[in-house]
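[1] Sequence and predicted structure below; questions after.
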Amino acid sequence: MSLTEDLNQILETVLPTDPSFRRIERAVMDSCICETRRHALEGSIEAFLMSAMRLLALPDNGHTRLIPNDAIEVLPLRFVTVGRSVQLIGAAPEITAPRGELIAVNGADLSRIEAAAEQFLAGRHQRKRVIGPILLAWPYALARLGFASDSGTTEYRLRDENGQITNLKVANGHTVPGSALYPRNEHGKDDPTWQPEAFVEIKNWQDLGLSIALPSFFDPNETALLAGISAAGERVRACSNKPLLIDVRGNTGGDFLLTMPLIDAISESAIKQIVVLVDKFTFSAAIVFVAILKHRLGNRLTLIGEEMGDGLTFFAEGGLLDLPASKAVVRYSSAFHDWKNGTADETTPPEVARKIVAVGALNLDLEWVQGSAAEDAQGEFHQRVLKSMSNWINDR
């Protein structure tokens, strides 16, 4: 297989299928295709990958993008956007690296690098902040963006929580597979191999209230998610006198239709205080879940966290395309969703169109960045939010 055949798969499958490309000027698209084809003919895999990333980022559709993680080698450092900053949160075992906020790379302020990288990253600004950090550990990407070092090393300037500045140098030849530190579906956790232990995690915090964590709506067999949703619905009805916290941080989506029994249970229960936690890693079906709850509950629902990874008007469904020559993966969409205005078109699946409602907006009631991983693991963050709910809601 050749890189040209990889490109042909994109041109024959993705561009004709994905409705988000209909709004892109043909001349703009042809220019990106020409550049990608040139790199394919040259046999330069990394140049091809970045050009294909730019092509697939044209519609600003976060669902559609080239995912290079399985195809590239990166420096053994894991960067993740936490709140408004990029943090070094981990490294390969053989590297001793301090945790902290990334300030500069090879002497260039991070803001300059992020501005140069925007055209290669798909989606709205929050999606870019989720998928962008891998570029900071990819030597070729830094060179393509104009921020390479001439010394054969990459130097990172970091600031720890006490304000102390550290310079960390890594040899450009010291790389690991990209997927080892950057998961295909980025969740923002310290451990890149993290997987949810359960689809639904219910905890009764006694007088504080009830918390339900929903880390994923993607269940290939559907049975485990359905069982968890059913159990959560029963618990909500049984505890309708308690404050309720729903946590969909890090939930990248799946099938929102499977969650409708829980939405019904929450909507039909006489719960006065309902908080939903969201973050930039909340996408797709998880956004729809929140949108329907907001439509049904109105002011009864308080939205806390940070702006989600996509808006209410987006593209979804579609599929995955493996590119055998480059080893990259393309994710593409095939259907239009408009939960802002409550509209659908010919690409919207009928079962989705029947559920679409006009939500208008999903504005945060309170911006609150998540606690540490340790706080999450022990439920301390949920308890802190529940303790604050009554006072905050009463003061609105």
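    Perfect, thanks for sending it. If you're wondering where the values come from, they're calculated on a predicted model, not measured in any experiment. Numbering: from 1, shown residues only.

[2] Going by C-alpha atoms from here, please, whenever you check contacts or count neighbours.
    OK.

[3] now the strands: where do they sit in the stretch 51-200 of the chain?
    65-67, 73-74, 77-82, 85-91, 100-105, 108-109, 153-159, 165-171, 176-177 (DSSP state E, counting those that start in this stretch).

[4] which one of these lies closest to Glu25?
    strand 65-67 (18.1 Å; C-alpha to C-alpha).

[5] Identify the residue spatially nearest to Thr64, adjacent ones excluded.
    Nearest non-adjacent residue to Thr64, counting by C-alpha to C-alpha, 6 or more residues apart in numbering: Tyr332, 4.1 Å away.

[6] Quick check: the one you found touching Leu320?
    Yes - Tyr332 lies in contact with Leu320 (C-alpha atoms under 8 Å); the separation is 6.5 Å.

[7] follow-up on the earlier one: who's in contact with the residue nearest to Thr64?
    Shown in contact with Tyr332 (C-alpha atoms under 8 Å, 6 or more residues apart in numbering): 14, 18, 63-65, 316-321.

[8] all helices of this protein, in order?
    3-9, 15-17, 26-42, 45-56, 110-117, 125-131, 139-144, 178-181, 223-238, 260-268, 284-297, 350-353, 373-378, 380-395 (DSSP state H).

[9] okay, now the one to match up with it:
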Amino acid sequence: MSKRALIVLAAALLGAGFAFAALDARAQHVANTATVTIDTSADARVADVVAFRENFMAVDHAYSPAARAEAQRRLTALKNNAGAISQAYFELELSRIVALADNGHTAAFPWPRAARYNRIPLRLAAFGEDFYVVRTPTQNGDLLGARLTAIDGHDIAQLRTASRSLMGGVNGWRDRFANYLFESPEQLHALDLAADAASATYTFQTTNGQSIERRFDGDAVDAAHASANPGRFLYPQTIDGEGEWRALMPAASAPWSMQAPDERFRWRNAPEIDGIVLELRQNNDAANETIAQALTRFERAIADNRPRNLVLDMRMNSGGDLNTTRDFVQSLPARVPGRIFVLTSPWTFSAAISTTGYLKQTAPDRVTIVGEQVGDRLQFFAEGAPETLPNSHLMVLAARERHDYVTGCEGFTDCHGNVVRNPIRVPNLDVQIAAPWTIEAYAAGRDPGMEAIAAVLR
């Protein structure tokens, strides 16, 4: 795939902003199956380091002076050792250098990288700080719901530290993408976390407390089931190319919020809360509906049904364009007479955080945040175009402009223009009613967030 094609692909993945979990399934399939010629020579790697310095490091504004100095030191070491390392290590070390910025939007995209390396037939997802099996082929069905405790003798604390070194931002956000490392013996081996690049021994604790060790071979990089992002694996419905796989949560008993994964904008009447639930899974247009059309549908539903209370579910929304929803959410307090709840999670990122901030700012005493902490801080850097390195094709994104939702960007000259013109000033977006999606609730097909809201209104 050409550099231009990869950039076009990145734009399709990101929409109008930065949306990790709102990946278009077709674009994700292309990202995982397209033939990309990788030049692994020492000269090619040196050229990639030069391009990385000029086109990424030179324009990203998120690094502190100390982090930038450390990044430059490690880049020099990587360049000097370019002929003595594996391709996997080269790409992972570049990803760790990106992550030194400690900024969620300063990113080395994990899915194009992971698509080039092997992957075991098992899917893991984060619940709290632990990782559980949520999908597996039928023959390993006894592992569904089991907690990962070690890989090749490396305990989960060591594994978690390693995976967090590949992404920036808060730990909850970093953990959303740990499976890309944990499921790949080839990548684990490059970081000295697996003895063999072809396979590894995984240790799990099952729901009844039993410890199970099982060795898995990594599938070839063109395996059909590599075509979904980690957020999609949480939905229990079958994924294209999955074959005889099972999900921990039975699709037949999935709560409403875990149904219809391909529908990006949804609503339902919710008599249990005398209200309506609106679900935004991204902040940019979907394949079959623009977000403007969806918001018009929502407005009509509110007008027709006259709900007393309203829930805005942002738990699986990792962003897009913050301008698309601002006017809509600011109008919500005038549209419903009762309480407004916003459901958030570590997947709630970028423009989804902006949207939550605009709503909370509009009616701070009437808007209640429920669930888990959002996936980023309220002061961060964003806004940039993806850069594809010429030989490894690692895709990185520099963050060029400040977002500050605590002060409304007051006193700064480097803020993103849209948040200068339409500032957000909220002291925090802390969870007011904790309702984490535990592995127990998930396996049982329960929705803790909606349960908590119903309990409060009772």
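    Cool, got the structure. Treat the numbers as computed from the prediction; the structure is a model and nothing was measured.

[10] returning to that earlier point: could I get the strands of the stretch 51-200 of the first structure as a markdown table with mean neighbour count and distance to Phe48 of the first structure?
    Below are those laid out as a markdown table (neighbours: other C-alpha atoms under 10 Å; distance: least, C-alpha to C-alpha, whole Å):
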| stretch | mean neighbour count | distance to Phe48 of the first structure |
| --- | --- | --- |
| strand 65-67 | 26 | 11 |
| strand 73-74 | 24 | 15 |
| strand 77-82 | 24 | 24 |
| strand 85-91 | 20 | 26 |
| strand 100-105 | 21 | 24 |
| strand 108-109 | 15 | 25 |
| strand 153-159 | 20 | 22 |
| strand 165-171 | 15 | 24 |
| strand 176-177 | 15 | 18 |
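
[11] Which one of those strands lies nearest to Val200 of the first structure?
    Using C-alpha to C-alpha, these put strand 77-82 closest to Val200 of the first structure, at 24.1 Å.

[12] Number of residues surrounding the equivalent of Val278 of the first structure over in the second structure?
    Alignment note: Val278 of the first structure maps to Thr344 in the second structure; criterion TM-score structural alignment. Under the neighbour criterion other C-alpha atoms under 10 Å, Thr344 of the second structure is assigned a count of 30.

[13] ok, now Phe381 of the second structure?
    26.

[14] May I ask you to confirm that it is in contact with Cys409?
    No - checked against C-alpha under 8 Å, the pair Phe381 of the second structure and Cys409 is beyond contact range at 11.7 Å.

[15] list residues touching both of those two?
    402-403.

[16] Next up, the contacts around Ala114 of the second structure.
    180-181, 184.

[17] OK, contacts around the residue nearest the centre of the first structure?
    With distances taken as C-alpha atoms, centre = their mean, the residue of the first structure nearest its centroid is Phe281 (3.7 Å). Counting by C-alpha under 8 Å, 6+ apart, Phe281 of the first structure touches 127, 130, 186-188, 249-252, 308-309.

[18] Nearest to Asn363 of the first structure among the residues you listed?
    Met308 (9.7 Å).

[19] so which of the strands of the stretch 51-200 of the first structure comes closest to Asn391 of the first structure?
    Of those, nearest to Asn391 of the first structure by C-alpha to C-alpha is strand 77-82, at 26.7 Å.

[20] What is the neighbour count of the nearest residue to Ala270 of the first structure once chain neighbours are set aside?
    Once flanking residues are discounted, Ala270 of the first structure sits nearest to Ser240: 5.7 Å by C-alpha to C-alpha, 6+ apart. Each residue near Ser240 of the first structure was counted by other C-alpha under 10 Å, and the total is 19.

[21] quick one, what contacts Ser240 of the first structure?
    269-271 are the contacts of Ser240 of the first structure under C-alpha under 8 Å, 6+ apart.

[22] Among these, name the buried ones.
    Among these, those scoring as buried are Ile271 (criterion: 16 or more other C-alpha atoms under 10 Å).

[23] Can I get the contacts of Ser240 of the first structure in CSV including distance to Ile95 of the first structure?
    Output for these, formatted as CSV (distance: C-alpha to C-alpha, whole Å):
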residue, distance to Ile95 of the first structure
Ser269, 52
Ala270, 53
Ile271, 50
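
[24] Closest to Ile292 of the first structure out of the contacts of Ser240 of the first structure?
    Checking these one by one against Ile292 of the first structure (C-alpha to C-alpha), the nearest turns out to be Ser269, at 15.3 Å.

[25] isn't that closest one right up against Val236?
    Yes - using C-alpha under 8 Å, Ser269 of the first structure makes contact with Val236 at a distance of 7.4 Å.
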